[in-house]
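**Student:** this one's sequence-less:
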């Protein structure tokens, strides 16, 4: 159904060959898997192999797929040779356990003098275009140790898929099946405010954990979610590899008690890393989560994510351009930003700040534990910025696929745990330009606990100046459709009608009111984000994440060609 709006008074204005050195050998052989299992009776084994400590390990080829048991790789037997490649031979790469890449040097080992690997000093994982990596155990996942790298470079016609056996082999997985396996975790040597509290004391010995120690490159060691692994360092420009045209499906299993993984976790990953055209689909926890670091992303997709589609904290500072988030049913927020969280001081540095342009956030109006695919993570909502998180949002569209665009809050700023997030809005550190919020409950500001009771979010989006708590600012060209201004089938448009068997996610060519009058002109009201200092942004030509003239999701992204079943 075409998303329609009736505007009775639009608020517009200032509101987006194997050797012991560890090189991989992919030549057809009869090498065994773990030194004990034959290659499925075939004289040609196309599976990945590596040599370590004089022993060769290779997957078992069953004539169709490559199978890798726990003697080949597991959570207790990581691959630590120089490189390994998984080729596209026409079948699946199937893992009994986890795929752990690289040597995890934890705090104890580092303080004893074992060098913390830096970018490229660890193991390099190569995955060819068109490959599908399948995980049979619910607690299996991919972990890239800091200093190691992943190069998963697919294409629109040959994306790389990470998924569970219920999906790729049994064919039984549905959109309700979140958390069938763990997910993808990359650990980097970037900065995190868990290693620095802004008082020049750090959390270890010395002036700051970012500084070199007597026997190592830094003293920053944060334990990752999942099984014990370590991230953090002092290099926000570090390179952890490339993800291009990659889809992670059905992830988010609770791999240890009380600890669910995300579809894609980026722990202190640096800006030298490339993440472009990547999707999280049907995950139990978050879609993309960044703990510190400064990785930039473009053309990312999150569909049917159970918790937050994009989540950032711990001093993350990065740019995202062209993001499409669709809540198909139960799910929590399109974006959740925190600086610290928990009982930690919200003012710790480095301060968390996301810059995002060209987001399309489509909520569902489904509450927690309700809907066709229920989630216990919270209600379906738009972006929430809180706990000291800063943000800049440009050229973005937040709306709802529900009838009359019925919604929970579509943009929220909260200061219930500390004043820093709203303080940043008041000071002009956080910015919003050229955004459209089209929801029945468009805005919410949780103020009052720290003296920000007079802050007016609507006026802040419009340029401020209404009172001392909402001073004048540089925000411009934001349009908000508020409660009472929306009606179904009233002649206005926000999203293109994708038909009864698809999900609306493309921005309409013209954002019109009920009388057909444009209320946001995409030719004149967009903000040129390419002018922002130090950014990777391109000057956009349309509002939101994608439109009919630039449908970059076509051919590789999944879950958008299904009927909407809230």
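**Tutor:** The structure has been received and is ready for your questions. All values reported here derive from a predicted model rather than from experimental measurement.
**Student:** When you work out contacts or count neighbours from here on, use the C-alpha atoms and nothing else.
**Tutor:** OK.
**Student:** in this structure, which spans are helices?
**Tutor:** Applying DSSP state H to the chain gives helices spanning 107-111, 165-168, 420-427, 457-461.
**Student:** Give me whichever of these is most buried.
**Tutor:** Mean neighbours per residue, mean count of other CA atoms under 10 Å, is largest over the helices of the chain for helix 457-461, with a mean of 24.
**Student:** so what's the closest residue to residue 295 other than its chain neighbours up against?
**Tutor:** Nearest-residue entry for residue 295: residue 271, 4.1 Å, with adjacent residues in sequence omitted and distances by CA to CA, 6 or more residues apart in numbering. Contact analysis of residue 271 by CA atoms under 8 Å, 6 or more residues apart in numbering lists 236-239, 293-296, 318.
**Student:** one more time with 7 Å, if that's ok
**Tutor:** Residues near residue 271 by CA atoms under 7 Å, 6 or more residues apart in numbering: 236-239, 294-296.
**Student:** got another, please set it beside the one above:
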């Protein structure tokens, strides 16, 4: 049995210093998965670079060289079963970054059995001895002209020029559709220590005319999903083992997310803020400065499951299950949080767990503290637990590292369907 296992820890509490993934003899084997990558590696490879300004269709294996930008009314169609990888580079510039601008669209519709996969080039080289790493594929960015609480000339960190502006007054902005899509080993450092990382899936000023459904983001640098303003709705989202936060909301995002899972792997890499681990299930700010604005960051999340680690000793590598701060607001209905040092924390003037939440349907465990801050006092006391062992909250076995994994009855989004992947090992 030969393994390509996503382990970044030689020693559990020093692992965060490593930005590589090493082999291990103790893996979590939910199902055989890597055979599809070995098979796919024989598909024809199409190199792509620069700007896409007319309708284009991708299939087979696409190799992105640097940044590919879709603009000028063009629609990029990606057929089911297509794999997209990056062309490796040794520079600080991102490679394998797909940007759908305000003037472009994406039509990426996979299927349950043939998802569209953005992934590591190391999984598609036909070599069983190479190991995927976070940051092997820079990510996907969707930009739109839906409302934000920042100027409409704002760009995503590291991208410059009017092609990369986002935000405006078009609540019905339609950036296209992404359905049955996986994004793996994403994220990118651009000018490290100067400009922050690019997230695996970034949605900036994206409007409610856009469709996002059945999307899994795994083993990414920085956050899995990041929403900068806009009001796009999304369904059936999975964030698995990010370096930083699972879901990040800011600059006026006001959409609704229905059926979302955040799942930790305590053997993955973990981000530090100074010497403090700060990976959160949800991180939510109104804006980076925390100022009050006419448009407030206030998502609604229905049917939310955030699963950290089973024991307090592993939990020290994480921050908060839900972290609301800097004038941000959140409405949640039917939510379970377990396996973080703090279950939910609301911090700062103007921040709140909104009174429009169904408090009785919120269940929170924290190793040290279950809930604190504005709005959390309305959660029934029986729904708040603390202790060194995380609560199952009625789930079968929700902790990824602890054997056969199953979050039922909270499996609202086909979390173990054939389109998902949690194990990237080769089984021979």
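**Tutor:** Cool, the structure landed. Since the structure is predicted, the reported quantities are computational estimates derived from the model, not experimental observations.
**Student:** Do you know the score for how well these two fit?
**Tutor:** Once superposed, the chains reach a TM-score of 0.77 (TM-score structural alignment, normalised by the length of structure 2), with 363 aligned residues with a CA RMSD of 3.0 Å.
**Student:** before we move on, back to that, I'd like the list of the contacts of residue 271 of structure 1 that fall within strands, please.
**Tutor:** residue 296 (DSSP state E).
**Student:** Highest neighbour count among the contacts of residue 271 of structure 1?
**Tutor:** residue 294 (30 neighbours; other CA atoms under 10 Å).
**Student:** residue in structure 2 matching that residue?
**Tutor:** Per TM-score structural alignment, the equivalent position to residue 294 of structure 1 in structure 2 is residue 231.
**Student:** now residue 255 of structure 1, nearest residue through space, not along the chain?
**Tutor:** Using CA to CA, 6+ apart, the closest residue to residue 255 of structure 1 is residue 139 (4.7 Å).
**Student:** Quick one: map residue 80 of structure 2 onto structure 1.
**Tutor:** Applying TM-score structural alignment, one finds that residue 80 of structure 2 aligns to residue 129 in structure 1.
**Student:** what about the counterpart of residue 221 of structure 1 in structure 2, neighbour count?
**Tutor:** When structure 2 is aligned by TM-score structural alignment, residue 221 of structure 1 is paired with residue 153. The number of residues packed near residue 153 of structure 2 is 13, by other CA under 10 Å.
**Student:** hang on, residue 153 of structure 2 packs against residue 164?
**Tutor:** No: applying CA atoms under 7 Å as the test, residue 153 of structure 2 and residue 164 come out as separate, 8.5 Å apart.
**Student:** And residue 227 of structure 1, how far from residue 304 of structure 1?
**Tutor:** Going from residue 227 of structure 1 to residue 304 of structure 1 by CA to CA, to the nearest Å gives 25 Å.
**Student:** Look at these two and report which has more neighbours.
**Tutor:** residue 304 (28 against 16).
**Student:** residues contacting that one?
**Tutor:** Neighbour list for residue 304 of structure 1: 281-283, 326-329, 331 [criterion: CA under 7 Å, 6+ apart].
**Student:** The same query, at a cut-off of 6 Å, please.
**Tutor:** Counting by CA atoms under 6 Å, 6 or more residues apart in numbering, residue 304 of structure 1 makes contact with 282, 327-328.
**Student:** hang on, the earlier thing: okay, the equivalent of the residue nearest to residue 295 of structure 1 over in structure 2 and residue 74 of structure 2: tell me how far apart.
**Tutor:** Aligned by TM-score structural alignment, residue 271 of structure 1 pairs with residue 208 of structure 2. Using CA to CA, we find residue 208 of structure 2 at a distance of 19 Å from residue 74 of structure 2.
**Student:** what does residue 128 of structure 2 give?
**Tutor:** As judged by CA to CA, residue 128 of structure 2 and residue 74 of structure 2 stand 38 Å apart.
**Student:** Same question for residue 232 of structure 2.
**Tutor:** Counting by CA to CA, the gap from residue 232 of structure 2 to residue 74 of structure 2 is 20 Å.
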